[in-house]
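*Asks:* sequence below, structure please.
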Amino acid sequence: MAQQGMSIQMAGQYGGQPVYIINPTTEHTQGKDALSMNINAAKAVAKLVRSTLGPKGMDKMLVNILGDIVLTNDGATILKEMEIEHPTAKMIVEVAKTQEDIAGDGTTSAVVLAGSLMDKAGDLLEKGIHPIVIFKGYNLATEKAIEILENFAIKVDKDDRKTLEKIAETSITGKAPEASSDHLAKVCVDAVLAIEENGKYNIDEKIVIRKEAGGKITDTEVIQGIYINKYRLHPDTPAKVEGAKIALLDMPIEFAKTNTKSKIQLGSVEEMFAFRDQEMINFHKMLDTVIATGANVVFSSKNIDDNAVHYLMRHNIFTCRRLKDEDMAVLSLATGAKLVRNMKEITADDLGSAEVVEQESEYEEKTLITGFKKSNSVTILIKAGSEHLTDNIERAFDDALNVVKSVLEDKAIVPGGGASEMQVAQGLRSYASTIEGREQLAIHAFADAMEEIPKAIAENAGLDKINMLLQLRAESGKNKNSGINVYSGKVEDMIKNNVIDPLRVKTQAIKSASEVSAMILRVDDMLRAQERDMQDVNPAHNVHNYNMG
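*Replies:* As a prediction, this is how the structure comes out:
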């Protein structure tokens, strides 16, 4: 029952009058109508990204109000850029965000699976199955699906570089030019292995990605050190500083007048010059506190004015200004320098260190910092023919770095191409027969939803999804690693074809999709406040008509 402009009233009446307990303008939807509306919202979001699934998935063009264009088939990017209003649809978008945060890839699969689970739940509701029964069945299916995947997974050693590269290549395929996917996969593995520290891989803080439009994709490389897109402020300072002692100043370094209003009476021109000179002396004394620490490199997140640049130049201090906050954070972690917000309080203990700080070219905004004692940070320098292409490769790297990290930490992989989903689907159908009650129907529905992933992969590759699904069902009974090869249009061994995914990506997609489905199924009443325009003001009462004198 959907109502708008009506109110919920308490049972019974007092004196023949209904008793209202909520605002009459609140939109109220309840019962089957609420469930149906939420299911349709979930299906609509899944439909948005379904066509991007798989190596042959289509791209989406997103244009913002400024006319900036984003071309991508990355599910997380698509959903983040879209302005989705429906509350249930927003919950599905959260599935993609959770998947991205935990697994780094598989966002589209998670959303498609969530939409399929809600679609199957809608069919069960039409048959008279209670939402709580579906909820219980989905929970049982989720636990069993995770168990099936963990038993199905293949163990991987961290020294198995070939497998790591194939993992990265599987993630990159479809998101970047396929002819260069093998090279990009090698770069990805090189970067992740280079930052290993006590079995941990902090890719967010130790891997910096820089883009350079122009050149070939195969020129993309891993650089031992940190690149920042800045140059030294004065050409007379050394272009290369060895044994760098680095100060990170999170504050402007500029000669500024006092903010307080004051009046100073000067009796002559000489007094005026003397006053100005004294102000400059005080400013230089403040800079002397930085120089006294022994710093020979200064990076600031804010402005460094010309007076400060020239003074620091006379002491051979390499200076860069207006660094991004993320650059400052990375440099702090790599060099051990502390972010200083008050220049008068800086000490030698606040400085970081690096073997070399160098501006490699007089004509480019590139400064390279290398040789860290406290970190092993690296930079991936992406090169491609256009800015749109470098952006796509950056998004591909974001996923690929995370999947390599997942495999190194979990040491487990599963075959791709729909092979894992088919094994889970078949395992769930066998498991359902051991469950008494109507939950069995929900487990069967969960199995059907799992098969939507290989169906979407086949459909997006221009293949007949029904034929491919039937072939996959038949072959998976003979070979557990059987999946869809979208290039040959056949069902083949995915391990032999080097189409593999991290176990974490698959298990998290199932968990996220199941959890959001359970939350939606438990909602049978929606109260949504209506947006209202600002109340009209009588022109006679406009503030401009009042005499404020």
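*Asks:* please make it C-alpha for all contacts and neighbour counts, starting now.
*Replies:* Noted.
*Asks:* how close does Pro350 get to Val241?
*Replies:* In this structure residue 350 is Asp, not Pro. Going from Asp350 to Val241 by CA to CA, to the nearest Å gives 19 Å.
*Asks:* alongside the first, I'd like the structure of this one:
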Amino acid sequence: MEEEEKIIRDKVDAIVRSGANVVFCQKGIDELAQQYLYKNGITAVRRVKRSDMERLERATHGIITSDPEDITADKLGKASLVREEAFENEKLVFVEGCEEPKAVSILLRSVNEDLLKEYERELKHALSAVLSIYKDSRYVIGGGAEIMEIAKTLRKKAETMEGEERMIYEAFADSLESLVMTLINNSGMKPIVAMTTLKKKHLSSDGAAYGVNAIKREIENLDNKVVEPYLIVKSWLISAVELASTIVGVDEVIISFKPKEEQSKTSKE
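*Replies:* I've put the predicted structure just below:
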């Protein structure tokens, strides 16, 4: 026992010498080690997941060390505050005030699981939009303005064509305008009046920035008011065209039904 206690004390002494005041450990921490750490004013957090350890490493700029005796001052991470807070039956540890963190956590809370999942989806969409701006700083005017401009361009192109090619361009323009019509309907505006107004604006020389202001329920100039990342608009346009091309390329769809005997057995069961 004395030898074991000496080993534990040596490991704790190494942590103390490093100047650490908080220790995060993936595994459990011996009770004796916890007592020594506490006496030296060091907070110990145990059973931290590997993924969380890696995030802490990136956030605090510390270095994960497998042996406590290898811990030195230059391997320590830095944070201004480490605190514990309880949420109902769960306790969470917050590491705050990190200098230029390379990893952060966002805490989402909700009254039920379904709403929480919705929050998570919306947050991921928002972060994706921010990320796309970092990748490519270009943007387009939102509120359906960019879609109406694309549709207008397609219709002009269709006027120079004949037969099936003209029909394809016009159908593409119709499908794009249907997206704007959905936005208009969801905004609670009068669909026919709003769409007619929007088309007139886009036919004018200075109407390219006009779109749907869903909050005011008006058709107005949205330049520098509502924007969408260029990469996101490009991505959904390409995906939509590829999906439509795949569906058009399908010659026939064969629907397979269960044999009558199998259906009767299933119903009896």
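*Asks:* ok, the counterpart of Asn296 of the first structure in the second structure - how many residues close by?
*Replies:* With TM-score structural alignment as the criterion, the equivalent of Asn296 of the first structure in the second structure is Asn21. Counted by other CA atoms under 10 Å, the residues lying close to Asn21 of the second structure total 16.
*Asks:* which residues touch Asn21 of the second structure?
*Replies:* 41-43 (CA atoms under 8 Å, 6 or more residues apart in numbering).
*Asks:* 6 Å - rerun?
*Replies:* Ile42 (CA atoms under 6 Å, 6 or more residues apart in numbering).
*Asks:* check the one 5 residues further on too.
*Replies:* Contacts here follow CA under 6 Å, 6+ apart; on that basis Gln26 of the second structure touches 47-49.
*Asks:* mind redoing it with 7 Å?
*Replies:* 46-50 (CA atoms under 7 Å, 6 or more residues apart in numbering).
*Asks:* and Ala2 of the first structure, by the same measure?
*Replies:* 28-30, 33.
*Asks:* can you give me the neighbour number for the equivalent of Leu243 of the second structure over in the first structure?
*Replies:* Under the alignment (TM-score structural alignment), Leu243 of the second structure pairs with Val516 in the first structure. Counted with other CA under 10 Å, the neighbours of Val516 of the first structure add up to 21.
*Asks:* from the middle of its chain, how far away would the host helix or strand of Val516 of the first structure be?
*Replies:* Val516 of the first structure is part of helix 503-521 when elements are defined by DSSP states H and E. Here the centre of helix 503-521 of the first structure is set off from its chain's centre by 18 Å, with CA atoms, centre = their mean, to the nearest Å.
*Asks:* list of residues touching that helix?
*Replies:* Contacts for helix 503-521 of the first structure (CA under 7 Å, 6+ apart): 35, 38, 92, 95, 99, 103, 105-106, 109-111, 113-114, 117-118, 131, 135, 138, 142, 146, 153, 406, 412-414.
*Asks:* residues near Pro101 of the second structure, how many?
*Replies:* 17.
*Asks:* and if you look at Lys144 of the first structure?
*Replies:* Lys144 of the first structure has 18 neighbours, counted by other CA under 10 Å.
*Asks:* contacts only, for the closest residue to it other than its chain neighbours.
*Replies:* Distances taken as CA to CA, 6 or more residues apart in numbering put Leu428 closest to Lys144 of the first structure, at 7.1 Å, once the chain neighbours are dropped. Residues in contact with Leu428 of the first structure (CA under 7 Å, 6+ apart) are 141, 145, 443-444, 447.
*Asks:* of all pairs in those residues, which one is the farthest apart?
*Replies:* Ala145 and His444 (12.0 Å; CA to CA).
*Asks:* and these two? Which one has more around it.
*Replies:* Taking neighbours as other CA under 10 Å, Ala145 of the first structure and His444 compare with Ala145 leading, 26 against 23.
*Asks:* mind listing the strands for the stretch 251-400 of the first structure?
*Replies:* 297-300, 318-320, 339-340, 352-359, 367-370, 378-384 (DSSP state E, counting those that start in this stretch).
*Asks:* highest average neighbour count across the ones you listed?
*Replies:* A comparison of the strands of the stretch 251-400 of the first structure by mean neighbour count, using mean count of other CA atoms under 10 Å, puts strand 318-320 on top with a mean of 25.
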